[in-house]
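# sequence plus the predicted model coming up.
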Amino acid sequence: MIQNSYRKCRSFYQKFRFYCKVNWIKTLYFNFKKFPFETAKKLPVYFYGRVKFTSIKGDIQIEGNIQKGMIGFGQPYELNSAHKGIAEIFILGKLTFKGKFQFGKDCFVFVGEKASCELGNMASMGSNGKIICTEKIVLGDYARFGSEAQIIDTNFHDLIDTQTGEKLQKSAPIFIGNYNFVSNRVSIMKGTQTPNFCTIASNSLCTKDYKSLGEHILIGGIPAKLIRNNISRDWEGEKEQLDDFLTI
C-alpha cells in the first residue's frame, strides 16, 4: 500500500514538473489560432520555454490521428535542460506535419511564402537546429537530426559564373529518406537527397543526391561521401523506447 501510494505521488510529481515546462500562453494561442476548434482543443502542438512567433500566417497542417502534444517545440527530450530563449518560428508558406514531431530547444524554423516543408512521423530536429525552406524540404518518417544540425535549401544570394555570366541555381529541393540518423552539426544543403536507412556522421556537409549508393549506408565528411555499407541504427530495437519516451 505504501509503495502504491509512493508510485502515485511520484507519477503526479513528474507530470506536474513536466506541465510546468510548457509555455501555456504560446501553446494555447498557436493551437486555437491555426487549427479548427475540434483539432485545437486537443492541443496537438506544445511549446516549451520561450519562443518567438515572427510569423505564423502560413498554412500549417497536421495529418494522421490528432493527439495531445504530438508535436513539441522546445521539447525536453535531450540531455541538456536549459533554454537560451532564442527559439523562433517564421512560417509564411506551407508546413505539414505527417504525424508526431519533436523540435529540441532553441530551434529556428523558416518556411518561405511559396515554399513547402513536410516533416515525417517521429522525425525530429535537435537543439539549436535550423530548418530554412525557400522551395521544398521533405523529411521522411524517423528522420532524426542531432543538435546544431541545419537543413537549408538555398544559397540565399545569387551566384554567377564569372566567365559566362550565367546565373547559377540558387535553391533546390531537399529530400531526406525514412529512418535517417543524422548526427550533430551536420549541414544539409540544397539538392541533397538521401536513401532510406542512411546514417550521416557528425560535422558533415551534404550537397548532392546520395540515393544511388543504396540503403543502409554511412556517409560523412566535407563534402560527404560513402564511408561504409551495411550499417544502420537499430531502429527496430529502439522503436518502442522512442515511442514511449517521446510521446506525451
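Great, that's in hand.

# rest of the way, CA atoms for contacts and neighbours
OK.

# in the chain, which helix has the most residues?
helix 2-20 (DSSP state H).

# downstream of that one, the next helix or strand is which one?
Note on helix 2-20: by DSSP states H and E, the next helix or strand toward the C-terminus is helix 24-34.

# which strands and helices sit next to that following helix?
On a contact count with 3 or more C-alpha pairs under 8 Å, 6 or more residues apart in numbering; DSSP states H and E, helix 24-34 meets helix 37-40, strand 45-47.

# tell me which of those is the most buried.
Here the criterion is mean neighbour count by mean count of other C-alpha atoms under 10 Å, and of the helices and strands packed on helix 24-34 the winner is strand 45-47, at a mean of 23.

# tell me which residues are up against the helix or strand following that one.
Per DSSP H and E, strand 45-47 leads on to strand 51-55 as the next helix or strand towards the C-terminus. Strand 51-55 has contacts (C-alpha atoms under 8 Å, 6 or more residues apart in numbering) with 26, 85-92, 106.

# and residue 214, which of the helices and strands packed on helix 24-34 is closest to it?
strand 45-47 (35.2 Å; C-alpha to C-alpha).

# packing partners for the closest one?
Secondary elements touching strand 45-47 (3+ C-alpha pairs under 8 Å, 6+ apart): helix 24-34, strand 71-73.

# 6 Å instead?
strand 71-73 (3 or more C-alpha pairs under 6 Å, 6 or more residues apart in numbering; DSSP states H and E).

# what about the strand or helix carrying residue 239, distance to the chain center?
Using DSSP H and E, residue 239 sits in helix 235-246. Mean-position distance between helix 235-246 and its chain equals 17 Å (C-alpha atoms, centre = their mean, to the nearest Å).

# quick check: buried residues in that helix?
residue 246 (16 or more other C-alpha atoms under 10 Å).

# ok, now stretch 203-210?
Buried residues in stretch 203-210 (16+ other C-alpha under 10 Å): 203-208, 210.

# again, but for stretch 112-127
Under the neighbour-count criterion of 16+ other C-alpha under 10 Å, stretch 112-127 has 112-113, 115-127 buried.

# structure two is appended below for comparative analysis:
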Amino acid sequence: MFYVGFGQVGIFDKTYERTVLQINGVVELDGKVYLGQGCRLSVANNAVVHFGKSFVNTAAMTLVCSNSVFFGEDCTVAWNTLIMDTDWHQTIDVVNNKVKPCSKPIHVGCRTWIGTRAIVLKGAHIPDGCIIGAGAIITQKFDKENACIVGNPARIAKENITMQRKN
C-alpha cells in the first residue's frame, strides 16, 4: 500500500537523492500511495497526513506536516515540490498584539495535479480536478474546480480543464 523510493526518474541520482521519513504523527492511507525517490516526509506529533487512493509523487517532494495535510484520491505531485502546513514561527500584529498561528491545515482535492517546483503552504485549499502550474505558490483557498492555477501570487489562469488520466 505504501511504496517509498519507487521509480527511475532519469534526472535524479539514487546515490544522492535520499528519501527521509520522520513520522511521529499519523499517516492515513485510503489505497496505494507512491512516493518517488528523494522524497522527504515529516509528520510531527499530533499531526495527520491523509493520502487518498492512487496518490503518486514522481520524485523529491518535501512534505512537512505539523497540523493536517489532506490529499483526495488520484492526486499527482511532480518532482521538487514543497507542501508545508507550517512556517514554524508565530507572528504578532504589533498594533493589536494579536498572535497569528504558525500552522493551518492544507486540503488538496481529488484528481489534482501539482506541477514541478510548486509550493503549497499553510491554509491552502485546492479544489477537485485542479492543475497547479510549475512554480506556483499556493497560500490561499480556491473554490473553482477543474481550474489551472498559476503564478505568485496564485491566480486562476484557465477554467474547465483538468489532467487526463490513464485508465
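Ah, there it is. For clarity, every value in this text was computed on a predicted model and none was experimentally measured.

# need the TM-score from the superposition.
Superposed pair, TM-score by TM-score structural alignment, normalised by the length of structure 2: 0.94. Supporting alignment: 166 aligned residues with a C-alpha RMSD of 1.3 Å.

# structure 2: matching residues for stretch 37-54 of structure 1?
Following TM-score structural alignment, the aligned partner range for stretch 37-54 of structure 1 in structure 2 is empty.

# start to end distance for that stretch?
23 Å (C-alpha to C-alpha, to the nearest Å).

# show me what residue 144 of structure 1 lines up with in structure 2.
Per TM-score structural alignment, residue 144 of structure 1 is aligned with residue 76.

# how many neighbours does its match have?
With neighbours defined by other C-alpha atoms under 10 Å, the count for residue 76 of structure 2 comes to 22.

# now do residue 74 of structure 2
Neighbours around residue 74 of structure 2, by other C-alpha under 10 Å: 22.

# got it, and the one 10 residues further on?
Other residues lying near residue 84 of structure 2 total 26 when counted by other C-alpha under 10 Å.

# tell me if I'm right that it and residue 64 touch.
Yes - between residue 84 of structure 2 and residue 64 a contact is recorded at 4.7 Å, counting by C-alpha atoms under 6 Å.

# which ones are touching residue 73 of structure 1?
The contact partners of residue 73 of structure 1, by C-alpha atoms under 6 Å, 6 or more residues apart in numbering, come to 47, 103.

# from the centre of structure 2, point out the most distant residue.
Most distant residue from the mean C-alpha position of structure 2: residue 95, 33.5 Å away (C-alpha atoms, centre = their mean).

# element containing that one?
Here residue 95 of structure 2, judged by DSSP H and E, is contained in no helix and no strand.

# residue in structure 1 paired with it?
Aligned against structure 1 by TM-score structural alignment, residue 95 of structure 2 finds its counterpart in residue 163.

# what's the answer for residue 32 of structure 2, then?
Here residue 32 of structure 2 is matched to residue 100 in structure 1, going by TM-score structural alignment.

# equivalent analysis for residue 23 of structure 2, please.
That one, residue 23 of structure 2, aligns with residue 91 by TM-score structural alignment.

# any idea how far that match lies from residue 17 of structure 1?
Distance, residue 91 of structure 1 to residue 17 of structure 1, using C-alpha to C-alpha: 30 Å.

# what residue is smack in the middle of structure 2?
residue 83 (4.1 Å).

# if I pick that one, what's in contact with it?
By C-alpha under 6 Å, 6+ apart, the neighbours of residue 83 of structure 2 are 63, 119-121.

# ok, residue 77 of structure 2 touching residue 55?
No - if you go by C-alpha under 6 Å, residue 77 of structure 2 and residue 55 don't touch, sitting 8.1 Å apart.

# overlap in contacts, these two.
Common contacts of residue 77 of structure 2 and residue 55 (C-alpha under 6 Å, 6+ apart): none found.

# thinking again about what came up before, turn the helices and strands packed on helix 24-34 of structure 1 into a markdown table, columns for distance to residue 96 of structure 1.
Output for those, formatted as a markdown table (distance: least, C-alpha to C-alpha, whole Å):
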| stretch | distance to residue 96 of structure 1 |
| --- | --- |
| helix 37-40 | 15 |
| strand 45-47 | 13 |
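
# nearest approach to residue 168 of structure 1 belongs to which of these?
strand 45-47 (38.7 Å).

# now do the closest one: distance to the chain's middle.
So, by C-alpha atoms, centre = their mean, the centroid of strand 45-47 of structure 1 is 14 Å from its chain's centroid.

# do the same with stretch 71-86 of structure 1
Relative to its parent chain, stretch 71-86 of structure 1 has a centroid offset of 13 Å by C-alpha atoms, centre = their mean.

# list the buried residues in that stretch.
Within stretch 71-86 of structure 1, the residues scored as buried using 16+ other C-alpha under 10 Å are 71-77, 83.

# export these to JSON lines and tack on distance to residue 8 of structure 1?
Formatted as JSON lines, the buried residues of stretch 71-86 of structure 1 follow (distance: C-alpha to C-alpha, whole Å):
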{"residue": "71", "distance to residue 8 of structure 1": "27"}
{"residue": "72", "distance to residue 8 of structure 1": "26"}
{"residue": "73", "distance to residue 8 of structure 1": "28"}
{"residue": "74", "distance to residue 8 of structure 1": "27"}
{"residue": "75", "distance to residue 8 of structure 1": "24"}
{"residue": "76", "distance to residue 8 of structure 1": "22"}
{"residue": "77", "distance to residue 8 of structure 1": "23"}
{"residue": "83", "distance to residue 8 of structure 1": "29"}
